[in-house]
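could you look at this predicted model? Sequence included:
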Amino acid sequence: MRNYCFGCIDLRNTIIVLLLTFIFNSCKTTRQPGNNSIGTLKLVGQYTIPYNISFNNTTVGGLSGIDYNPATGEYYMICDDRSAINPARFYTAKLWFNNTSFDSVSITNVTTLRMPNGSAYPDSKTNPALTPDPEAMRYNPVKKCLVWSSEGERIVTPQDTVITNPGIYEISLAGEYIDSFALPNQFLMQATENGPRRNGVFEGLGFSGNYKHMFVSLEEPRYEDGPRAEVTDGPAFTRIIKYNAQTRQPIAQYAYKLEPVATPATPANAFKVNGISDILPLSDHQLLTIERSFSTGTRECTIKVFLADLENATDISNVNSLSQDTHFKPATKKLLYNFTALNRYIDNIEGVTFGPVLPNGHKSLVFVADNNFSDKEESQFFVFELVP
């Protein structure tokens, strides 16, 4: 039953672009990647949630992560509201599509994220030290729980200093805190220019096919690891952490080189960024990475999807500075898809998940964009068919 439907859209025209396809088994609760082969990706359709739609007295927007639960056919979508509009939360939804059309998005539930004491997270005016910055979410069918990440906070001004560490948390489907993942010292926020940059921390996470391991990606380089991405190519290395999903302990780290920022900012010294906005593991060493580039003066984002391989990458867990100790092998990567091929406005895509098997037997891939609660941006959904 549709609890809340925003309408429908039917995009009949499709665009074929090169991408690899992935063979999965038919298990309903675990994802087991098989052999990878080069195939094609076919656009099924696009849908945009209207701006500032309300659901159960909350404002729908800021959708920064998405994951699919095949047992229920539901999607979990974390909201990056820092409890400023409504308490930090995630939404549950149904997406209505097949291999020929994308009909609608139906929000079915909203769940408040809870602190260990059971309370909702406060906003930055009430208690900035406890205010989260939710960015990514995945469902673990083995433990029947959700995992979400927060980027923390780093504000250092002459008037005030707010330092909140990033975090990765296990919660129940009701939003109740269960436990947290261990945080390596390299990712502690600091008032000096050390550790993670503000808004450049845990943007992506995902489980390997057997759910024994979980990967977490930093959006941008740590201060010690070198400069941020620029318009010209440079040594912009960020990190991917590998965890034991059962013990919640880190077991490895890998360097990942970012692409240059896609377009210059206007004016030249204005804000610009390129970083990892989400990851989708395919195995214990391969994963899809989304790089999202934005520059002031250009409305749309440049979204590129890569296949990254960690198999021969160096474990840099004990390397504090990638700019000083350069004797490491980063992950290899291959461009699979550039969203500019769609020849339409593309917003701030921050989430990706595999969806259900389509009626024709092919796998689906779903992307979601964060509108930052701005009327100048869009909460977009894109559904693709993976064609062998």
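It's in. Numbers count the residues shown, from 1 in each chain.

going forward, measure contacts and count neighbours with C-alpha atoms only.
Noted.

residues contacting residue 240?
By CA atoms under 8 Å, 6 or more residues apart in numbering, the contact list for residue 240 reads 215-218, 253-256.

and with 7 Å instead?
215-218, 253-255 (CA atoms under 7 Å, 6 or more residues apart in numbering).

in CSV, list these along with distance to residue 141, neighbour count and secondary structure.
Shown next, in CSV, are those (distance: CA to CA, whole Å; neighbours: other CA atoms under 10 Å; DSSP: H, G, I helix; E, B strand; the rest coil):
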residue, distance to residue 141, neighbour count, secondary structure
215, 16, 24, strand
216, 18, 26, strand
217, 21, 27, strand
218, 24, 27, strand
253, 25, 22, strand
254, 26, 23, strand
255, 29, 26, strand
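
so which of these is the closest to residue 114?
Ranked by distance to residue 114 (CA to CA), these are led by residue 216 at 21.2 Å.

leaving out sequence neighbours, find the closest residue to the closest one.
residue 205 (4.2 Å; CA to CA, 6 or more residues apart in numbering).

name the helix or strand for the one you found, please.
According to DSSP states H and E, residue 205 maps onto strand 202-207.

then residue 315?
For residue 315, there is no helix or strand it lies in under DSSP H and E.

could you count how many residues lie near it?
Counted with other CA atoms under 10 Å, residues neighbouring residue 315 total 18.

again with residue 123
Close neighbours of residue 123, defined as other CA under 10 Å, add up to 20.

so which bits of stretch 135-151 are buried?
Residues 135-141, 145-151 are the ones in stretch 135-151 that count as buried (16 or more other CA atoms under 10 Å).

try this one next to it:
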Amino acid sequence: MPTGHSAFATSRRSVLRTLAAGASALAWPALARAGDAPAALRLLAHGSLAAGGEFKGTVVGGLSGLAHDAATGLWYALSDDRARHGPVRCYALRLPTPEPGRPLRPEWVDVITLRGPDGRPFPRGDTDPEALALRRDAASGRATLLWASEGNVRARVPPALYESALDGTLLREIALPPLLRQIGRLGRGPRDNEALEGLAITPDGRHAWAAMESALAQDEGPGIPGGAPGACRITRIDLASGRADRQLAYLPEPLPFGAAMPHGPAESGVAEILMRDERRMWVLERAWTPATGVSARLYEAALDGATDTLGIDTLRAGRYRPSPKRLLLDLRQSGLPHVDNFEAMAWGPPQADGRRTLVLCTDDNFNPLQVTQFAAFEVAGL
């Protein structure tokens, strides 16, 4: 989602309610296995591209989803474009080995046009691509692209989850729970431009988690810019059956820049998710205000102990337990010279010593004042 809206003051009651819920979410559980110290991240390399570059007749930009194929070494980046600057598409690319002092800039390899059920490119405005994961079938070894569309609530287009072949052919649409697709009813369902934003496949390959950027209208969110955020629903999908089998509630930070700001509080939302293991999820939170710019923070959320909200119509404070979380990294303190609109995140090839590599990318919103930014981090402690 493009981050840029005016902020309004929230009521004291709403802020206090959210802060209380957030305090509950921050209570980190004692996990069963040892070695539960938080991971440590160190910036390895970064690089930026000016907006407006072209490749194979498309404008390169809006990169909102990122995935790495360990078998081929290729990366895939999903463009958040509703067919305005090219077809609905995904880029294949290569990234250099992250090394200090070496710019982390992509080499574009191909453009994959994502096609609808009729075999043609998706019509303009029918999809709003926001999240991407690479799925590899354990039996056949075939790799496919799992991707999420935020839809277009104002145009009565609901969010959707798709699986496509690497040539862009649509293989299936995976059914989402009705609550995530309920549009057209006042005070219910996803809010415009604040729907599916994150996607991650579990390490065993059996499930995918799909994250809403912000709360459904009925889930304690005030529904106004700058209001204290409600709980974001993150839903688990069984990939064999295509059915949702679990859901949890995640509470973003209500005041990422602190309480005193010229334009009121900046509401955080979930920009991307990634699985650390079967029991822990990494969540990238992102917020923006005209006065302070972009805030991006990485949290670790524990899946154990969170209430299964799949069958709960409306989330009310005190009647469910959100996923506990803890802060891993504030990107403003990571060593990056500039923090732009980070929306994509994926595991990369391991370092020579076996340590994992995390790569993030920004969505430039096709805005000449923004950049496409890649950043790679070494992850210790996993």
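Yes, it's here. Here the structure is a predicted model, which is why all the values come from computation and not from measurement.

translate residue 94 of the second structure into the numbering of the first structure.
In the first structure, the residue matched to residue 94 of the second structure (TM-score structural alignment) is residue 94.

assign that match to helix, strand or coil.
Secondary structure assignment for residue 94 of the first structure (DSSP: H, G, I helix; E, B strand; the rest coil): strand.

I figured it hits residue 74, correct?
Yes - if you go by CA atoms under 7 Å, residue 94 of the first structure and residue 74 touch, sitting 5.3 Å apart.

the two: which has the busier surroundings?
Remark: of residue 94 of the first structure and residue 74, residue 94 carries more neighbours, 22 against 19, as counted by other CA under 10 Å.

residue contacts, that one?
Residue 94 of the first structure makes contacts with 73-75, 105-107, as judged by CA under 7 Å, 6+ apart.

out of those, name the ones that lie in strands.
Residues of the contacts of residue 94 of the first structure located in strands (DSSP state E): 74-75, 105-107.

quick one on the thing from earlier: quick check, nearest of the contacts of residue 94 of the first structure to residue 295 of the first structure?
For the contacts of residue 94 of the first structure, the nearest to residue 295 of the first structure is residue 105 (29.3 Å; CA to CA).

excluding chain neighbours, what is closest to the closest one?
residue 95 (4.7 Å).

circling back to that earlier point, closest one of the buried residues of stretch 135-151 of the first structure to residue 113 of the first structure?
Nearest to residue 113 of the first structure among these, with distances taken as CA to CA, is residue 148, at 9.6 Å.

coming back round to it: okay, the buried residues of stretch 135-151 of the first structure in CSV with distance to residue 244 of the first structure and secondary structure next?
Below are those laid out as CSV (distance: CA to CA, whole Å; DSSP: H, G, I helix; E, B strand; the rest coil):
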residue, distance to residue 244 of the first structure, secondary structure
135, 21, strand
136, 18, strand
137, 17, strand
138, 15, strand
139, 15, strand
140, 13, strand
141, 15, coil
145, 15, strand
146, 15, strand
147, 13, strand
148, 16, strand
149, 16, strand
150, 19, strand
151, 20, coil
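
those residues: which two are farthest apart?
Among those, 141 and 151 lie farthest apart (CA to CA), at 24.4 Å.

what about residue 57 of the second structure, distance to residue 198 of the second structure?
Remark: distance between residue 57 of the second structure and residue 198 of the second structure (CA to CA, to the nearest Å) = 28 Å.

pick out whichever of the two has more residues nearby.
Per other CA under 10 Å, whichever of residue 57 of the second structure and residue 198 has more neighbours is residue 198, with 31 against 10.

need the counterpart of that one in the first structure.
In the first structure, residue 198 of the second structure lands on residue 204 (TM-score structural alignment).

isn't that match up against residue 280?
No - applying CA under 7 Å as the test, residue 204 of the first structure and residue 280 come out as separate, 8.2 Å apart.

give the aligned range of the host helix or strand of residue 283 of the second structure in the first structure.
Under the criterion of DSSP H and E, residue 283 of the second structure resides in strand 280-289. The alignment of strand 280-289 of the second structure onto the first structure (TM-score structural alignment) spans residues 286-295.

can you tell me the centre-most residue of the first structure?
Central residue of the first structure (CA atoms, centre = their mean): residue 278, 3.0 Å from the mean position.

now the strands for the stretch 51-200 of the second structure?
For the stretch 51-200 of the second structure, applying DSSP state E, counting those that start in this stretch gives strands covering 54-55, 58-59, 63-68, 75-79, 89-94, 107-113, 129-136, 143-149, 160-165, 170-174, 196-201.

what's the most buried one of these?
strand 196-201 (a mean of 30; mean count of other CA atoms under 10 Å).

for the first structure, which strand is longest?
Max-length strand for the first structure by DSSP E is strand 33-49.

which elements pack onto that strand?
Using 3 or more CA pairs under 7 Å, 6 or more residues apart in numbering; DSSP states H and E, the elements in contact with strand 33-49 of the first structure are strand 16-24, strand 102-112, strand 379-387.
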